[in-house]
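A.B. asks: below are the sequence and a predicted model for it; my questions follow.
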Amino acid sequence: MRIVTWNINSLRLRMPLLQRLAAELSPDVICLQETKVPDELFPAGAAELLGYGHHAFRGMKSYNGVAVFSRVPMTVLADAPDWCGRGDCRHMAVRLQAPGGAVELHNFYVPAGGDIPDPLTNPKFAHKLAFVEEATRYFAGRADLRRSVLVGDLNIAPLEHDVWSHKQLLDVVSHTPPEVERMERWLGSGFVDAMRHFVPADQKLYSWWSYRNRDWQLSNRGRRLDHVWVTPDLVPGLRAMTVHKDARDWPVPSDHAPVMLELDA
């Protein structure tokens, strides 16, 4: 099973890029974040034209939004929490049919957190910390957490080599100690970092490059904001992981590159 996660940064604007992604990587499941389209305007027909007969979405105008396209049958898990009680379309959970049994898949778009890493003066940063804390409590309380995959734009680059400069970004939102500590606890609630299963922690690994860097490849000032986690029982089935960097050079690209996990499930 090939699972892709991608912050597409506006689905309707980048629909041609989604078509290219499907053609080049041929994933079985595509998880999108920042679709930025309300449900009544969601291009569901396009998913079917791309060969994804199963799809689910949760969106709002101009902001946030998540979607899952699947070639395998899936069921939306309606009892997923409304994080921080905001109803802001940042999470979707589905159950996929797989050869080894059902796989629970969580697609997240964690709040970015604004620019000031102080929860007392920046409500956006406070929301981000509260969101991660709530997600951690939820998964830590799941005695039945198995055969599960968690993907998405988690907006935190936790490790030293998940950012282009650990020292310079310690006080920049996405790599600050309060965020990193909370992400470590979330990961420890029952998951394994599948991307770092393939790329050792002492090697650079990025999935996002700012639009401000005109020559993003030359400067390579990236961050790993996109993640793929699996429960320990799925680790033996991990086969490959790819950050599809070529997508960052496509016409009118997202600032995120798609990440694909290949998994025997």
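C.D. replies: Happy to help now that I have it.
A.B. asks: can we go C-alpha only for contacts and neighbour counts from here?
C.D. replies: OK.
A.B. asks: check contacts around the residue nearest to the spatial centre of the chain.
C.D. replies: Among the residues of the chain, residue 152 comes closest to the average C-alpha position under Cα atoms, centre = their mean, at 0.9 Å. Shown in contact with residue 152 (Cα atoms under 8 Å, 6 or more residues apart in numbering): 5, 6, 7, 31, 32, 33, 107, 108, 109, 226, 227, 228.
A.B. asks: spatially nearest residue to residue 161, not counting backbone neighbours?
C.D. replies: Here the nearest residue to residue 161 in space, its sequence neighbours aside, is residue 204; by Cα to Cα, 6 or more residues apart in numbering that works out to 4.7 Å.
A.B. asks: from what I can see the one you found touches residue 165, true?
C.D. replies: No - judged on Cα atoms under 8 Å, residue 204 makes no contact with residue 165 at a distance of 10.2 Å.
A.B. asks: out of these two, which sits in the more crowded spot?
C.D. replies: The residue with more neighbours, out of residue 204 and residue 165, is residue 204; 16 against 13, by other Cα atoms under 10 Å.
A.B. asks: ok, now how distant is that one from residue 134?
C.D. replies: Distance from residue 204 to residue 134, counting by Cα to Cα, to the nearest Å: 29 Å.
A.B. asks: quick one: contacts for residue 101?
C.D. replies: Under the criterion of Cα under 8 Å, 6+ apart, the contact list for residue 101 reads residue 265.
A.B. asks: apply 10 Å and report the result again.
C.D. replies: Each residue near residue 101 by Cα atoms under 10 Å, 6 or more residues apart in numbering is listed here: 95, 147, 265.
A.B. asks: closest to residue 247 out of the residues you listed?
C.D. replies: Compare each of the contacts of residue 101 with residue 247 using Cα to Cα and the shortest gap goes to residue 265, at 26.7 Å.
A.B. asks: quick one: the helices in the stretch 101-250 of the chain, in order.
C.D. replies: In the stretch 101-250 of the chain, the helices defined using DSSP state H, counting those that start in this stretch lie at 123-140, 177-187, 194-198, 216-219.
A.B. asks: in addition, the following structure is provided for comparison:
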Amino acid sequence: MCKRVLVKTRIPVDPVGMRLITWNINSLRLRLPLLKQIVEQENPDIVCLQETKVPDPLFPVQALNEMGFVHQVYKGMKGYNGVAILSRQPLEPASGMPDWCTRSDCRHVAASIATSAGPILLHDFYVPAGGDIPDPDENEKFAHKLAFVDEATGWFARTPPARSILVGDLNIAPLEHDVWSHRQLLKIVSHTPAETERLKAWMATGFQDAMRTITPESEKLYTWWSYRNRDWRKSNRGRRLDHVWMTPDLMHGLRDIRVLKDVRDWESPSDHVPVVLDFDPA
């Protein structure tokens, strides 16, 4: 069963400036050494993970404690999906979050972080990939993906976000330069109009695309490269599937966003790379 886990303690006021990393790790236990290396390199305050692929009883609490993340909120299941928020600062799990598509498949976790200007609500999502056939009538996985995004859009429209950050593997590359070839990928799952229009509608419920605030839409920007590419760097057939959204009331604090592209060259990497957000929460 999916669970939220909280290490309870008094919530202090944050220091000025925070660093958050979001990463589809594609198996937390398998890639714990890579996570440790990233943490040592970047020293984040918060890490949001997707595709942890670990049931809650086997979640590596102690190993993450040793990295400094003594506050952990997670939902996981065996072999599939799974999301986690890891923090050096206390977290308060968000209440009233939906069971998306009534599947209880561990694709979303949310938590509140106290700051000097008031709490920030952090959402960590792993949207269904959608399979290979971009037809909801022929492909149940694609139908599930569209239904998931529609449901999330409706929920956020009814519950307008404020002082919120949404990150994760949303499995959709919405803009022309979020993929290596807009023309060739229009009929490929992750960049079809049915998906991109829905993702933009979800973001329009109250978020802004923080990554594209830092990197203009006219520039190529990727966070994922397929394992099928023998030389991923040379072919550079990437997609921006991982996202950072912020509500307008937090955008003044946006400092920088970096894609850690070199992590894709590390031994036994995920096909996604981490994205680093630096912001002032005040």
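C.D. replies: Done, it's in. Since the model is a prediction, treat every value here as computed from it, not as a measurement.
A.B. asks: can you pull the TM-score for these?
C.D. replies: For these two chains in superposition, a TM-score of 0.98 is obtained (TM-score structural alignment, normalised by the length of the first structure); 264 aligned residues with a Cα RMSD of 0.7 Å.
A.B. asks: for the residue nearest to residue 161 of the first structure, give its distance to residue 229 of the first structure.
C.D. replies: Taken as Cα to Cα, the span from residue 204 of the first structure to residue 229 of the first structure is 18 Å.
A.B. asks: count the residues that sit near residue 99 of the first structure.
C.D. replies: Neighbourhood size, residue 99 of the first structure [other Cα under 10 Å]: 10.
A.B. asks: nearest residue to it other than its sequence neighbours?
C.D. replies: Excluding its sequence neighbours, the residue lying closest to residue 99 of the first structure (Cα to Cα, 6+ apart) is residue 265, at 6.3 Å.
A.B. asks: now for the one you found, how many residues are close by?
C.D. replies: Residue crowding around residue 265 of the first structure was assessed by other Cα under 10 Å; the count is 19.
A.B. asks: doesn't residue 230 make contact with it?
C.D. replies: No - the pair formed by residue 265 of the first structure and residue 230 falls short of the contact definition of Cα atoms under 10 Å, at 11.1 Å.
A.B. asks: which residues do those two both contact?
C.D. replies: Jointly contacting residue 265 of the first structure and residue 230 under the rule Cα under 10 Å, 6+ apart are 147, 238.
A.B. asks: aligned to residue 99 of the first structure, what sits in the second structure?
C.D. replies: In the second structure, the residue paired with residue 99 of the first structure is residue 116, using TM-score structural alignment.
A.B. asks: in contact with residue 45 of the first structure, which residues?
C.D. replies: With contacts defined as Cα under 10 Å, 6+ apart, the neighbours of residue 45 of the first structure are 52, 53, 55.
A.B. asks: tell me the spacing between whatever residue of the second structure lines up with residue 130 of the first structure and residue 232 of the second structure.
C.D. replies: Taking TM-score structural alignment, the alignment pairs residue 130 of the first structure with residue 147 from the second structure. From residue 147 of the second structure across to residue 232 of the second structure, the span is 32 Å (Cα to Cα).
A.B. asks: over to residue 79 of the second structure?
C.D. replies: 26 Å.
A.B. asks: okay, those two: which has more neighbours?
C.D. replies: Per other Cα under 10 Å, whichever of residue 79 of the second structure and residue 232 has more neighbours is residue 232, with 17 against 13.
A.B. asks: wait, doesn't that one sit right on residue 238?
C.D. replies: Yes - with the criterion set as Cα under 10 Å, residue 232 of the second structure and residue 238 qualify as a contacting pair; they are 8.2 Å apart.
A.B. asks: between the two, what contacts are shared?
C.D. replies: Listed as contacting both residue 232 of the second structure and residue 238 by Cα under 10 Å, 6+ apart are 224, 225, 226, 271.
A.B. asks: which one among these gets closest to residue 57 of the second structure?
C.D. replies: When those are ranked by distance to residue 57 of the second structure (Cα to Cα), residue 271 comes first, at 26.1 Å.
A.B. asks: what's that closest one aligned with over in the first structure?
C.D. replies: Structural alignment places residue 271 of the second structure opposite residue 255 in the first structure (criterion: TM-score structural alignment).
A.B. asks: residue 180 of the second structure too?
C.D. replies: Residue 180 of the second structure is assigned residue 164 in the first structure as its aligned equivalent, the criterion being TM-score structural alignment.
A.B. asks: OK, contacts around the residue nearest to its match when sequence neighbours are not counted?
C.D. replies: When the adjacent residues along the chain are set aside, residue 164 of the first structure lies closest to residue 221, with 5.0 Å between them (Cα to Cα, 6+ apart). In this structure, residue 221 of the first structure makes contact with 163, 164, 165, 206, 208, 209, 210, 213, 215, judged by Cα under 10 Å, 6+ apart.
A.B. asks: rewinding a little: how near is the match of residue 180 of the second structure to residue 204 of the first structure?
C.D. replies: Residue 164 of the first structure sits at a distance of 8 Å from residue 204 of the first structure (criterion: Cα to Cα).
A.B. asks: anything in contact with each of these two?
C.D. replies: Taking Cα under 10 Å, 6+ apart as the contact criterion, the residues that touch both residue 164 of the first structure and residue 204 are 222, 223, 224.
A.B. asks: my guess is the last one meets residue 203, correct?
C.D. replies: This means residue 224 of the first structure. No - applying Cα under 10 Å, one finds residue 224 of the first structure not in contact with residue 203, separated by 11.8 Å.
A.B. asks: next, show the common contact partners of the two.
C.D. replies: Common contacts of residue 224 of the first structure and residue 203 (Cα under 10 Å, 6+ apart): 161, 162.
A.B. asks: those two: who's more crowded?
C.D. replies: residue 224 (27 against 11).
A.B. asks: which non-adjacent residue is nearest the counterpart of the more buried one in the second structure?
C.D. replies: Aligned against the second structure by TM-score structural alignment, residue 224 of the first structure finds its counterpart in residue 240. By the measure of Cα to Cα, 6+ apart, the closest residue to residue 240 of the second structure outside its immediate chain neighbours is residue 222, 4.1 Å from it.
A.B. asks: and for residue 120 of the first structure?
C.D. replies: Setting aside the residues directly before and after it, residue 120 of the first structure is nearest to residue 126 in space (Cα to Cα, 6+ apart), at 7.2 Å.
A.B. asks: what sits against that neighbour?
C.D. replies: So residue 126 of the first structure contacts 111, 113, 114, 117, 118, 119, 120 (Cα under 10 Å, 6+ apart).
A.B. asks: tell me the contacts of the first one?
C.D. replies: Taking Cα under 10 Å, 6+ apart as the criterion, residue 111 of the first structure is in contact with 64, 88, 90, 124-132, 153-156.
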